[in-house]
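Q: Mind folding the following:
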Amino acid sequence: MSEVTPEAPTGQQFTIAHGPFEATVVEVGGGLRSFTKDGMAVVAGYAEDEECRSGRGQQLMPWPNRIRDGRYEFAGQSQQLSITEVPRDNATHGLVRWALWELLEHEPESVAVRYRLHPQPGWPHQLDLRTTYVLDDTGLIVTPAARNVGTRPAPFGYGAHPYLSIGSLPIDDVELHVPAATWLATDDRMLPTRTHPVDGTRYDFRHGGRAGSEILDTAYTDVRRDDDGMWRCRVQSEAFGSVTLWADAAFPWLQVFTGAAHLHKGAPGVAVEPMSCPADAFNSGTSLVVLEPGEEWTGTWGIHPG
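A: This is a model prediction of the structure:
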């Protein structure tokens, strides 16, 4: 009887490298498993023989975050998605993070993966999804895209779930820089209630501040962009240095999540999630993208040390 070699829990592994940088993208979900500089973690990922937990590096399409009761109405039709966050009775983080993505192109410094999202219960649309990962002198550049290849308009939102590494530091000692003037309050189901200015609140990290002992799982908007049109969110400490996540105009929202570090779930890190829309956008319409047949959405975000 021949010996069976076990496959990695996240399927095929696609590794790219440039100078001091190396990154690995996985077949399951087409997500980012690891990103290092000189062998040191830039993102808090997971090992090849581990399952992806806490959403590390996953892609969230065709919506990020949560949809209340898994229900929404679009184009005059009511839809019911599967409930994937059972304790809170929500449909969460889209339909593709556990799907098998296809390798489209693999070069030494770049990799592109794709997935055809077909109609299914609660989702009567067809999208071609594609994500390209590139390493250059600055770090990692990620470009997702979604094209409507169906015959009807389709609602769409995108999010990504990388965790910026903080080494072995306690999360309380980490400094956050979040360039956003507004935060989004949520109820006990983590669904949006209303937005508030960050002024005078514990959610104001525009000029830097300690993450502190309370868990953040907070969406931000009204982001301040630099002269190049990008917003930049930084996680920093004296002992470990800093890691910055940036995003272009396709991402008017970001989410900051410190819970995994507080609860010691996997390698310590702070999730900084670029998002095209907030939670429950299929119902609220807030920043929701509507793709007409043949139309494509795309955006670019990235991560660099320092």
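
Q: From here on, just use CA atoms for contacts and neighbour counts.
A: Noted.

Q: how about the helices in the chain?
A: With DSSP state H, the ranges of helices along the chain come out as 259-262, 281-284.

Q: for comparison, sequence B:
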Amino acid sequence: MSSDETTTLTAGDAEVTVRPENGCRLGSLRIGGAELLRQGDKYGAFPMVPWCGRIRDGRFRNGGDSVQMPLNSPPHAIHGTVRDGKWRTARTPADKDVESNEAVFTYDLVDPWPYPGKVTQIVELAEDRLTLRFGVETYGDSFPAQAGWHPWFKRNLGNGGEDVVIDFSAAWQEERGADHLPTGRRIDPLPGPWDDCFGMPDGVRVTLTWPGELELTITSPEQWVVVYDEQAEAVCVEPQTGPPNGLNSEPRLVTPIEPLEATTTWSWRRL
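A: Have a look, this model is predicted:
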């Protein structure tokens, strides 16, 4: 189902709703009628492009260019620009000759991002998993970029069950400074609560378990994930192509011949 404001995919008892007019965020993910995502215009699960997390002082360099981004989380810039824009729905399962249960959305990078380019997000739903894919292309000059997802999972599903349990094994944790940015040191992972970036060189794998209800596993070929569980209402598990401040510390260039691509899969089973 698709309208000017939402696109809904269904598979078995799973349903996901995408809101292209609100930053192409997932507004809802329901499994067997249970809503997994925190509701609200700022929540759900939003894309982080062309950077993830914070940029220190909103500044980064691209070759000889010094770029200043708006400080939307003073004194830093946070979570990219595309979550604030209206995306275009390029394809839905209702379109002719579309056999897969997926929808495709696009967004042109515009001011305040200084480099023209295009972002594509593909959302594909199956009965037991959701797959999200990004492609970031340039229309001209090369530029550094990151891509990732920022889901807000409900801490409690509201059915009288227990709160979610987060389980993962990371090779390292990025030491967090007082400014919430990595210091550049890698340390042994610390116990939560977290607002921290972890390294998983063999790929991201984090499991969320609502005891007696549902187990959801987030995987990605990328090696970075931010885990945030400092709020009472929700927890966040954010697979991404680089760490916070990565446009400065771990830049990955989008070039005319090499786009930036990323993917994550969320799979689930009933308990």
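
Q: quick one on the thing from earlier: among the helices of the first structure, which is nearest E22 of the first structure?
A: helix 259-262 (23.5 Å; CA to CA).

Q: buried residues in the closest one?
A: Residues 259-262 are the ones in helix 259-262 of the first structure that count as buried (16 or more other CA atoms under 10 Å).

Q: what about the strands in the stretch 101-250 of the second structure?
A: Counting by DSSP state E, counting those that start in this stretch, the stretch 101-250 of the second structure has strands at residues 102-109, 117-126, 129-138, 143-144, 148-151, 153-154, 165-168, 172-176, 182-187, 195-199, 204-210, 214-220, 224-228, 234-240.

Q: a markdown table for those, including mean neighbour count and distance to E5 of the second structure?
A: Putting the strands of the stretch 101-250 of the second structure into a markdown table (neighbours: other CA atoms under 10 Å; distance: least, CA to CA, whole Å) gives the following:
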| stretch | mean neighbour count | distance to E5 of the second structure |
| --- | --- | --- |
| strand 102-109 | 21 | 12 |
| strand 117-126 | 20 | 16 |
| strand 129-138 | 21 | 19 |
| strand 143-144 | 22 | 31 |
| strand 148-151 | 26 | 20 |
| strand 153-154 | 22 | 22 |
| strand 165-168 | 14 | 33 |
| strand 172-176 | 19 | 38 |
| strand 182-187 | 14 | 37 |
| strand 195-199 | 22 | 32 |
| strand 204-210 | 22 | 30 |
| strand 214-220 | 19 | 27 |
| strand 224-228 | 24 | 29 |
| strand 234-240 | 26 | 25 |
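
Q: Out of those, the one nearest S66 of the second structure is which?
A: So among those, strand 143-144 is nearest, using CA to CA, at 11.8 Å.

Q: Could you work out which of the strands of the stretch 101-250 of the second structure reaches nearest to M48 of the second structure?
A: Nearest of the strands of the stretch 101-250 of the second structure (CA to CA): strand 148-151, 5.0 Å.

Q: Show the contacting residues for the counterpart of V227 of the second structure in the first structure.
A: Applying TM-score structural alignment, one finds that V227 of the second structure aligns to V256 in the first structure. The neighbours of V256 of the first structure, taking CA atoms under 8 Å, 6 or more residues apart in numbering as the test, are 216-219, 270-273.

Q: what about 10 Å?
A: If you count contacts by CA atoms under 10 Å, 6 or more residues apart in numbering, V256 of the first structure has them with 161, 163, 176, 178, 215-220, 233, 270-274.

Q: And L288 of the first structure, by the same measure?
A: Neighbouring residues of L288 of the first structure by CA under 10 Å, 6+ apart: 63, 155-158, 276-278, 280-282.

Q: could you redo the last one with a cut-off of 7 Å?
A: For L288 of the first structure, the contacting residues are 155-157, 277, 281-282, by CA atoms under 7 Å, 6 or more residues apart in numbering.

Q: so where is stretch 72-85 of the first structure in the second structure?
A: Against the second structure, stretch 72-85 of the first structure falls on residues 60-73 (TM-score structural alignment).

Q: Determine how far the last residue of that stretch lies from the first.
A: Taking CA to CA, to the nearest Å, stretch 60-73 of the second structure runs 16 Å from one end to the other.

Q: Not counting its own residues, what contacts it?
A: 58-59, 77-78, 112, 143-144, 247-248.

Q: Tabulate those residues (CSV), appending distance to V104 of the second structure.
A: Shown next, in CSV, are the contacts of stretch 60-73 of the second structure (distance: CA to CA, whole Å):
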residue, distance to V104 of the second structure
G58, 30
R59, 31
A77, 28
I78, 25
P112, 24
F143, 24
P144, 24
L247, 26
N248, 30
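
Q: which of these has the most neighbours?
A: L247 (25 neighbours; other CA atoms under 10 Å).

Q: residues contacting the residue nearest to the spatial centre of the second structure?
A: Geometric centre of the second structure, nearest residue: W149, 0.2 Å, by CA atoms, centre = their mean. By CA under 7 Å, 6+ apart, W149 of the second structure lies in contact with 45-48, 238-240.

Q: Now check the first structure for the residue matching it.
A: With TM-score structural alignment as the criterion, W149 of the second structure pairs with A160.

Q: quick one, what contacts T241 of the second structure?
A: 146-148, 222, 224.

Q: on that earlier part again, quick check: the match of W149 of the second structure vs L254 of the first structure, distance?
A: Distance, A160 of the first structure to L254 of the first structure, by CA to CA: 10 Å.

Q: which residues are in contact with both of these two?
A: 273-275.

Q: Please convert the strands of the stretch 101-250 of the second structure to TSV, extending it with distance to S66 of the second structure.
A: Shown next, in TSV, are the strands of the stretch 101-250 of the second structure (distance: least, CA to CA, whole Å):
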stretch	distance to S66 of the second structure
strand 102-109	18
strand 117-126	18
strand 129-138	18
strand 143-144	12
strand 148-151	24
strand 153-154	36
strand 165-168	37
strand 172-176	25
strand 182-187	21
strand 195-199	26
strand 204-210	32
strand 214-220	31
strand 224-228	26
strand 234-240	24
